[in-house]
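Student: sequence first, predicted coordinates after that:
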Amino acid sequence: MQPIAPAPPRTAAPSFSAPNASVPRLRKASVACRECKRTKARCQFSDGAAACDRCTKRHLSCTFDLDEDMRRKSAHKRKIGKLEAERNDLLQLVQTLQDSSDAKAMQLLDLIRTKAPLSELKLYMDHNISPPERETTPPLAVYNQTSTDDLVSHLISLWMTWSHPYYSWIDRELFLRDAQAGKPNSQFCSPFLVNCILAEACFHSDLPEVYADQNDPESKGVHFYEEARRLYETIEDRRDLPSIQGCGVLFVCMAAMGKDHIGWWYLGQVRKMAEAFTNKHPPPSEASTESHAVDTTLWDIYNLTATASISLMKNLAIDRPNRPHFPCAHRTDDPWVPYPRQINPIQSHIPCVLNSFTALSEINVHANRMVLASGLEPPLHQLVRTLKDVQRRLEDWKNKLPPCLTLDNTTVPRSLSLQ
């Protein structure tokens, strides 16, 4: 609503009219003001007037709902469409400069320096830069038919940068290997899992494509979630790793959407699936890359249910997995860069985070079961004793944090999350 101040009081007109005075011309408003709409009266304006003729004569506040002015909305939508097209052209320009060979990039840069318009730059890119130089992980597109390859690749990269390192239940290399192979329902990737990841990744992006409805700010990621939900109905009884991981991602996604009750339901599915999977797939006699990925998934599902249970004050944490645990290792072959920003890589510290997170989860599970497992409110003296025990264990946990995760040495965002 845009209120328009009432016209100032008019002074009394003289009793005569000038011979050549012209009557002010009235024109119909493109949308009626609130007062004219309420009384179903004709809403007309004098040229240059700030209020309609009827409200001016009655000294009323002339207020309009600009959202109902279809001409203004159409012009606004056309402007947004034009800006989005220009933005996409600029993104294509940046992507082309990043991915092209040095020779092609220099040719494009020379054209930019001639101050060529954006339309000419786009024409040059479309006709002179070969498609292979612009493609990025196209096989991912087989898992989602609602978006472009570039958007899918961008969202996967965002998720791997900002979500994955904390809940690292998905082995990055094995997931990308199976995703790029383009085989649905493989051991470490599935259409369901990919769409779950895309739905959560939308909350790391402000691109217009991450909204199911670009006029609805509440629709971020909804189109990917709807696809994931549809796919879940086809795998509901499946107990494979991608299904467990996907439901875990959906719990986080539902929390971001403010749908805690739906998220809690998905967390229940995670628990049931994880227990069934563990019973069916005991630890192998010899460790492998694949078994390491399974172990990491089960440990981080344990961390997820422990964190959710203590946060939502419900008792749903799973038992501590009977799986190998891996010591902290300062790997130099696993760098982290805050995509899409390009700065010097730093150590990811993912194994360190996993171990410290697991130790914290054990404290959370203990506190949760002491207070909530019985379903009854514990007596005050028991609560006090539990609180003191939890405080002692938390202090001990903090003192045993590896140097790379202490507050003074924080370099990666997940260490801040632990703090």
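Tutor: Perfect, thanks for sending it. Here the structure is a predicted model, which is why all the values come from computation and not from measurement. Numbers count the residues shown, from 1 in each chain.

Student: can we go C-alpha only for contacts and neighbour counts from here?
Tutor: Fine.

Student: contacts for stretch 245-264 next, please.
Tutor: Stretch 245-264 has contacts (Cα atoms under 8 Å, 6 or more residues apart in numbering) with 169-170, 192-194, 196-197, 199-200, 203, 218, 266-267, 269-270, 297, 301, 304.

Student: for it, buried residues please.
Tutor: Neighbour-count burial for stretch 245-264, counted by 16 or more other Cα atoms under 10 Å, picks out 245-255, 257, 260, 263-264.

Student: sitting in strands, which of those residues do you find?
Tutor: Using DSSP state E, no member of those falls within strands.

Student: nearest to residue 27, of these?
Tutor: Nearest to residue 27 among the buried residues of stretch 245-264 is residue 257, at 46.7 Å by Cα to Cα.

Student: that closest one and residue 357: what is the separation?
Tutor: Applying Cα to Cα, to the nearest Å, the value for residue 257 to residue 357 is 24 Å.

Student: and if you look at residue 182?
Tutor: Taken as Cα to Cα, the span from residue 182 to residue 357 is 33 Å.

Student: in what helix or strand does the nearest residue to residue 235 once chain neighbours are set aside lie?
Tutor: Closest residue to residue 235 apart from its sequence neighbours, by Cα to Cα, 6 or more residues apart in numbering: residue 243 at 7.5 Å. In the assignment (DSSP states H and E), residue 243 maps to helix 241-257.

Student: try this one next to it:
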Amino acid sequence: MSHSMRPLLPNSPNPPRIETSSSSSSSSQHRTKRVATPAACEACRRRKSKCSAERPRCSVCVERQTPCEYTTLPTETHLRAQRRKLSNLEIRCQAYEDLFGILRSRSEEEIAQILQRLRTGEDAQTIVKTVQDGDLLLQLSLKPEFRFRYIFPYSGEMPRHLKDAQNPYIRSLLYEKTVTHLVQPPMYIETLKEISDESQKMYIAPYHTVELDDPRISSMIVSNWTTVSSDNPMLRMLLQIYFVFEFPFHPCFHKDFFLEDMFIGITRFCSPLLVNAVLATAWHGYTRMKNRAEYWQPHNLGYRFLAEALRLFELEQETPTITTVQAAAIINLVYNLNGIDELGWVYTHKSFGMAQKISLFTPNPEESTEWQMVAGVTAWCLFNWQALITFHTFQPPVINDPPSRPLPDVDEEPAYYGEILVKYPFGKEPVRIYNGSVFKAISQFRVILNDITKSFFNPSRTYSPISFEAAIEFRSKLRIWYEDLPQPLQARHIVLPCHLKIHIHYHIVLISLFEPHLHTDNAYNGVNPDMIVSQSRICFETLMRIYYLRHGFECLDTTLVQFLHLLGFSTLDEISVTENGSAANEAIRSTLMLCAKGLWEQGQNYYLSEAVFRMLRQSMSVEDVTILGDIVEVEDGDGPLNLMAQELRSRWPIGAFSKADDSKDRTLEHFIHWWQQYSEEKAQDISAMEQDGPVVPPRYPQRYGT
């Protein structure tokens, strides 16, 4: 039997309510939702009563006539306030740690001043900030009476033969503003303050006066990444030194990803190994320490940073990451600076072996965007480094072909390269150094350079000079590259050291290509090797002199030693064939003194440069050595050279653009062997030991006259 059923309707999510007039009136009074307050006052919290959170006094405390206090900021919850207080406490604790690190590493005089300030009641944070600012002032400050422009040693004028009408660098803005628009020292600071276009300060102030503009570094606790030092102000300065002076021309990683991970505290693209390797490099530019070039001293922090990096590298090399590869390349650089490149080459080959192991040079379609950028930059950094080193040491390339990772357009994908922003004295806004343009221009140049090096070696990897026709073909490729440089890197506009060095290297390579074909009957399509070499030598010397006039040679520049020894030893060739006292002879001597001064000043930063300086000085005539003594204060005697014989392990070719002259072995190793032989002979010469006065060592036996 069936029954008709009433169909059921779905339940309403908000069933209607039947209210009386009284209940309706009552509910209307409470319909408005109470606004949640971020945090109650302390009195209401103790009473556990609802607080209106009005400031300066809530309505409850006004009604009860009780004191009303808040421990939170107006928009803070109590949880956020606790986090803020914890952060402030960590900052205070870090200040005490920084202060302790400062007291451990500073001189007795500085420690006494710090203790005096503590006794007067000054807090630790203020003292640490003062010391940090003082360090930056010492490292980066402007000295207008000396630093508007540098003055050439021996002869203060630009040699006449460099003012050639076809010399594009004499017509550069940098030369014009450095030489012709001379501002007297008393007006220098006022001139800087009046410049509204910050980018124009590049032409007025030396590069070493800048400060890196990156808030990540200024607030970073670097000591979390190294066990060597807890002096965070010093460690932050070392990072600044690295990114300002070393990174633009010799990068080994992607700056922004490195700093971001370092700041956050993750190890994707940053690691203690990589940080210690960076600090070991930057220590060479830390001018507060006079013995920073003495890498063998255990108390030297550079020694300890490198030792820690080597320890961590040994632990990681079996299961390498991208930071292991990057650190190996930097370790190789540090070994080169220390004059022990025989040991450093191992790390170059290890870096490439590990790079192949993690498929660094070949892109994978499944790679993340971040990895593509970091791997691409790193692959090109490694390729560029080996292309530079193998060319100048006359060795076969470590890798024959460039990375298969394309270099994107700088304007379309600026994040791929990253930018370095710096502030000049009295600057309101930072200026960029065109890091992306520099990186891409260097990479394109090093592809050609690597092809040139490959052409020097036959299939059996034996060195043989290239033909005149091949040299002309490479010159055509280099000229296309040169003419396609972006505007900031063109001859008219170059200003910063990394810009100048791109052009310097271009002319060095041209000299290297055509020097073997000098004074021959070679002629092809009107190309004259003598004219090419002569013009490039003029440009090379002009660029080096402009570099000195604007930026000086004191601050860390690991490439300068390569340029200075090539120019310096070539002047020894020239000075021996010109009449002593003539205008030409005096101009050459001026260049020789400039190169010797530059090598000595860079030698205060890294030992390789002092070794080359000693070799150059030992090759000079007695007259030139006497003149040099009035320019730089050099320790005489056998001690420094005996120490070199003990510490150097270098086969770096010195003063050789090419292997055109195979009869001369101009390596540092050969120089050391010569000195050791001389020392042994002198020790056996009893008559020399009994001689009154100092024994003057002979000139280094090169081809520079007698």
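Tutor: Structure received. Computed from a predicted model, the values in this text were never measured in an experiment.

Student: can you calculate the TM-score here?
Tutor: Once superposed, the chains reach a TM-score of 0.64 (TM-score structural alignment, normalised by the length of the first structure), with 308 aligned residues with a Cα RMSD of 3.6 Å.

Student: just the buried residues from the contacts of stretch 245-264 of the first structure, in ChimeraX please.
Tutor: Here is the ChimeraX command that picks out the buried ones among these, judged by 16+ other Cα under 10 Å:
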select :169,170,192,193,194,196,197,199,200,203,266,267,269,270,297,301,304
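
Student: how near is the residue nearest the centre of the second structure to residue 625 of the second structure?
Tutor: Taking Cα atoms, centre = their mean, the centroid of the second structure lies closest to residue 246, which sits 1.7 Å from it. Taking Cα to Cα as the measure, residue 246 of the second structure falls 32 Å from residue 625 of the second structure.

Student: corresponding residues in the second structure for the helix holding residue 243 of the first structure?
Tutor: Helix 241-257 of the first structure corresponds to residues 322-338 in the second structure, going by TM-score structural alignment.

Student: how about stretch 57-72 of the first structure?
Tutor: Across the second structure, nothing matches stretch 57-72 of the first structure (TM-score structural alignment).

Student: about what we covered before: the residue nearest to the centre of the second structure -> the first structure?
Tutor: Under TM-score structural alignment, residue 246 of the second structure pairs with residue 163 in the first structure.

Student: can you pull the contacts of that match?
Tutor: residue 201.

Student: what stretch of the first structure does the helix or strand where residue 681 of the second structure lies fall on?
Tutor: Per DSSP H and E, residue 681 of the second structure falls inside helix 668-684. Helix 668-684 of the second structure corresponds to no residue of the first structure when matched by TM-score structural alignment.

Student: helix or strand right after that helix?
Tutor: Once the chain leaves helix 668-684 of the second structure, the next helix or strand it forms, by DSSP H and E, is helix 686-689.

Student: which helices and strands does that following helix pack with?
Tutor: If you count contacts as 3 or more Cα pairs under 8 Å, 6 or more residues apart in numbering; DSSP states H and E, helix 686-689 of the second structure packs onto helix 668-684.

Student: list the buried residues for the helix it packs on?
Tutor: For helix 668-684 of the second structure, the neighbour count (16+ other Cα under 10 Å) marks 668-672, 675-676, 679 as buried.

Student: how far does that helix sit from the chain's center?
Tutor: Computed by Cα atoms, centre = their mean, to the nearest Å, the chain-centroid distance of helix 668-684 of the second structure equals 36 Å.

Student: what's the span of stretch 113-121 of the first structure from first residue to last?
Tutor: Taking Cα to Cα, stretch 113-121 of the first structure runs 11 Å from one end to the other.

Student: same check, this time on stretch 369-377 of the first structure
Tutor: In stretch 369-377 of the first structure, first residue to last residue: 12 Å (Cα to Cα).

Student: what lines up with residue 276 of the second structure in the first structure?
Tutor: Applying TM-score structural alignment, one finds that residue 276 of the second structure aligns to residue 195 in the first structure.

Student: tell me which element its match is part of?
Tutor: Assessed by DSSP H and E, residue 195 of the first structure sits inside helix 191-201.

Student: a strand runs through residue 588 of the second structure, doesn't it?
Tutor: No: going by DSSP: H, G, I helix; E, B strand; the rest coil, the assignment for residue 588 of the second structure is helix, not a strand.

Student: who touches it in this structure?
Tutor: Listed by Cα under 8 Å, 6+ apart, the contact partners of residue 588 of the second structure are 571, 574-575.
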